[in-house]
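# need a structure here:
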Amino acid sequence: MRAHVLALAALAILVAASAQNAYAHFEHFAHYNARGDSVGPYFAYQELDPDYARPGEPTAVMFSVQDREGRDTYDIVTMVEVYSGHTGERIAAFPWTRQDVGDFSLTYTFPDLGSYQLVLSVATGDVNVNQVDPPRATLSSTLNCECDRAIYNVSISNNFGAIWSATIAVAVFVPLSIIGIVLGLVYKKKRKQLHANSSEEFVKWCIMLLAIAGGLVHFAVYSGHASLRIEYSIFLIVAGGMQVTYGFMYILITMAGADLKTTLRQYYRKTVAVNLFGLLGTGVLLGLYAYAVTFPPPLSPNNVPEDIDFAGILAKAVEAVLVVGILYLMRIEKRRFAGQLARTQ
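Sure, this is the predicted structure:
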């Protein structure tokens, strides 16, 4: 338990120490077609929405231009160009435009499958607002332009989004299935040995699996929050680790057993401590999620509530069932301890 307390304390210190650091001000962190690069005195992040853009589909080309401290920039003048990765030809250009804030987006429909280069230019002097510069053979060249430039490579495909989603699903469900099979075999063996109440034992092992499942979901989604605040991803990793730790701690205690009279009281105390750890931690996660989708979460650079998505609903549904299950576990463990203690006296 002390190790978990120290881990949470370290996380709190990290969040407090980096409270002024901001990252790309997008709603989520893309796994594909996203990058950050220096543009003169600034650092500019780029994303596409949808992440896995397909040809012929209107796509938001988003930029977040910030200073070196991660703060918003204001009143900058930008130009954006699109070049074909196959021919090197410029196929679209958005004229020099004064941006009130460094977070802005443009809409473009990529015509074909393949790679493209997006060129972001930020003016450092006089430019022709509402006009475009001539195309260049060297994309990063600033010849005859008082500006700084950054180049972003993007890839347009039909199936990469489905491939990525399938990979994440496999990464979550394959280990979960293996753990579930192992737990099922252990449960079956212990039921035969101890002649325990089958329904109670079944619920116990299901709760352990749910705890591990909730942790794996957090591991699967943590990177999607990195662009808002790196601390959000760290928190999700820690939360997932704590959930998996709770599941395995209870598995180890259960497999050790409590049928020896000399260890009965010690076993019960361990189960109470572990269940309280799981119950309080899960309750905190549910409360934080409810707060984050209702109000802007702490340290949010966007000052808006979090979006409600499928992964979040799945994780919270698992955690809600987990809370009920842990309370049930605590009840049956207390009843079992009282019964066994009465028989030993």
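# CA atoms for contacts and neighbours, from now on please.
Will do.
# what's the helix or strand hosting Thr59 in contact with?
Counting by DSSP states H and E, the element that carries Thr59 is strand 58-66. Identification of contacts with strand 58-66 by C-alpha atoms under 8 Å, 6 or more residues apart in numbering yields 24-26, 42-50, 53, 72-73, 102-110.
# Take those and keep only those in strands.
Of the positions in those, 42-49, 103-109 sit in strands, assigned by DSSP state E.
# from the residues you listed, which would you call buried?
Among the ones in strands among the contacts of strand 58-66, those classed as buried by 16 or more other C-alpha atoms under 10 Å are 42-49, 103-105, 108.
# and of these, the nearest to Leu194?
Nearest to Leu194 out of those is Asp49 (C-alpha to C-alpha; 55.8 Å).
# Excluding chain neighbours, give the residue nearest to the closest one in space.
Nearest residue to Asp49 in three dimensions, chain neighbours excluded: Ala60, at 5.0 Å (C-alpha to C-alpha, 6 or more residues apart in numbering).
# So what would you say the end-to-end distance of stretch 301-321 is?
The distance separating the two terminal residues of stretch 301-321, taken as C-alpha to C-alpha, to the nearest Å, comes to 32 Å.
# I'd assumed Lys270 was in contact with Tyr250.
No: the pair formed by Tyr250 and Lys270 falls short of the contact definition of C-alpha atoms under 8 Å, at 9.0 Å.
# the more surrounded of those two?
Summary of the neighbour comparison: Tyr250 and Lys270, criterion other C-alpha atoms under 10 Å, with Tyr250 having more neighbours (21 against 14).
# so which helix or strand takes in the more buried one?
Applying DSSP H and E as the criterion places Tyr250 in helix 230-256.
# for comparison, sequence B:
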Amino acid sequence: MAPWPFLLAVAALLAFSAPQVFAHLDHLPHYNGMQRGVEDYIIHQALEPEYAGPGQLTAIIFSIQDYDGNDVRDVETMAEIYSSTGERVKAFPWTKHDVGDFTLYYTFPQAGNYHLIFSVANGPVNSNSIDSPRGTLLSTLGCNCERVVSNLNISVSFGDIFTYTVLGAIFVPLGGLGSVLWLSYRKKRNIGQLRDTSEIIKYAVMLSAVGGGIVHFAVFSEHASLRLEYPIFLITAGGMQVSYGMLYIMLTLKSETGLEKSQYYRKTVALNLFGMAGTAILVGLYTYSVILPPPLSPTNQPEAVSIAGILAKSVEVFLVGGIIYLMRYEKKKLQAQVTQ
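You can find the predicted model right below:
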């Protein structure tokens, strides 16, 4: 079993070997977003709401940085929106921005596919003017500029479909796992192997570990636009939590098939120390990050307290307490067996 420090070191190595370019977006867009490079800049774009619908005022958010991750200043841009038929339905004139983070607003008239053409000047342009529509969307003929295109989909119900699909991907496996553990618990209860509530706590610890890991998988994109190291860390932490829960489940099920008690205890001690140390580190890092700016923070500000964060840390605090209880319980149980 690989220890936490080794896996986190691997994650850090992968992060620092990647280009350090990060957008000032609230989260990494799942949908209707882009990251495109031009000669001098990286252009990030997102919609708010991400799953925009027709007739809904929508913020088109841009963040432009250079290839070293620095903010750009005094950048002149133009944006155009074309329908799927090639008709230009909206144009924002050439505008000079003091900083490369800015927002435009538009209400898409109907559901369907749109093309967002974003132009960045690399020479003199006619400020406060709008270029004529082009037959070729990315053509820069007659313009001292570079252009990128983002495909947008405006839908009435796709956001709900996506949300329910993600929730299903989270709760259906947890429900299936919970059913398996419940059947195992009921079997032990029926044959008289349960003398106290330790089995309930054990199963709750297993589910909490897996659930905490899934929460980390769900929230990684909210941090991906700040630093690449953050989502790598969250995915790694989630993977370790899920691995801990699944290993504990397999070890528990194996013990029911005749694993010798002393062997079971030694293996659970190692596994529980692994889970307790890793979980305590996560709780400590979260507490630190909401009080002080977290390490490598590009904004030098503490993290905002979120419902997902509170949920994940509540589960992890219970997890640490449950692991400590189980370690003490298993030790007493082994000692009682030895003295018999």
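# List the TM-score for the superposed pair.
Comparing the two superposed chains by TM-score structural alignment, normalised by the length of structure 2, the resulting TM-score equals 0.91, with 340 aligned residues with a C-alpha RMSD of 2.4 Å.
# Show me what counts as buried in stretch 294-314 of structure 2.
Neighbour-count burial for stretch 294-314 of structure 2 flags 294, 302-303, 309, 312-313 (criterion: 16+ other C-alpha under 10 Å).
# er, stretch 158-165 of structure 2 actually
Neighbour-count burial for stretch 158-165 of structure 2, with 16+ other C-alpha under 10 Å as criterion, is recorded at Gly159.
# Next, the mean deviation of it compared to structure 1.
For stretch 158-165 of structure 2, the mean deviation from structure 1 after alignment is 0.8 Å (mean C-alpha distance after the TM-score superposition for structure 1).
# one step back: turn the buried residues of stretch 294-314 of structure 2 into CSV, including distance to Gly135 of structure 2.
What follows is the buried residues of stretch 294-314 of structure 2, written out as CSV (distance: C-alpha to C-alpha, whole Å):
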residue, distance to Gly135 of structure 2
Pro294, 48
Pro302, 48
Glu303, 46
Gly309, 48
Ala312, 51
Lys313, 53
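# where do the strands sit along structure 1?
Along structure 1, the segments classed as strands by DSSP E run 35-39, 42-49, 58-66, 74-84, 90-101, 103-109, 114-123, 147-156.
# I'd like those as a markdown table, with distance to Gln340 of structure 1 appended.
As requested, the strands of structure 1 are exported to a markdown table (distance: least, C-alpha to C-alpha, whole Å):
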| stretch | distance to Gln340 of structure 1 |
| --- | --- |
| strand 35-39 | 61 |
| strand 42-49 | 60 |
| strand 58-66 | 63 |
| strand 74-84 | 70 |
| strand 90-101 | 68 |
| strand 103-109 | 65 |
| strand 114-123 | 69 |
| strand 147-156 | 65 |
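# which stretch among those strands comes nearest Tyr187 of structure 1?
Each of the strands of structure 1 was checked against Tyr187 of structure 1 via C-alpha to C-alpha, and the shortest separation belongs to strand 42-49, namely 46.1 Å.
# residues making contact with the closest one?
Contacts of strand 42-49 of structure 1 with the rest of the structure, by C-alpha under 8 Å, 6+ apart, involve 24, 30, 33-38, 59-68, 152.
# Repeat the analysis, applying 7 Å as the threshold.
Where contact means C-alpha atoms under 7 Å, 6 or more residues apart in numbering, the residues beyond strand 42-49 of structure 1 that reach it are 24, 30, 33-38, 59-68.
# by how many degrees do it and strand 58-66 diverge?
Computed with axes from the mean of the first three to the mean of the last three C-alpha atoms, to 10 degrees, the direction of strand 42-49 of structure 1 lies at 160 degrees from that of strand 58-66.
# mean deviation of strand 42-49 of structure 1 from structure 2?
Strand 42-49 of structure 1 sits 1.2 Å off on average (mean C-alpha distance after the TM-score superposition for structure 1).
# what about the strands of structure 1, which gets the closest to Ala17 of structure 1?
By C-alpha to C-alpha (comparing all of the strands of structure 1), the closest turns out to be strand 58-66, at 20.1 Å.
# Now check structure 1 for the residue matching Leu116 of structure 2.
Aligned counterpart of Leu116 of structure 2 in structure 1: Leu118 (TM-score structural alignment).
# Leu292 of structure 2 too?
Aligned against structure 1 - with TM-score structural alignment as the criterion - Leu292 of structure 2 pairs with Phe295.
# quick one, what contacts the closest residue to that match other than its chain neighbours?
On the basis of C-alpha to C-alpha, 6+ apart, the spatially nearest residue to Phe295 of structure 1 that is not a chain neighbour turns out to be Pro305, at 4.8 Å. For Pro305 of structure 1, the set of contacting residues under the criterion of C-alpha under 7 Å, 6+ apart consists of 292-297.
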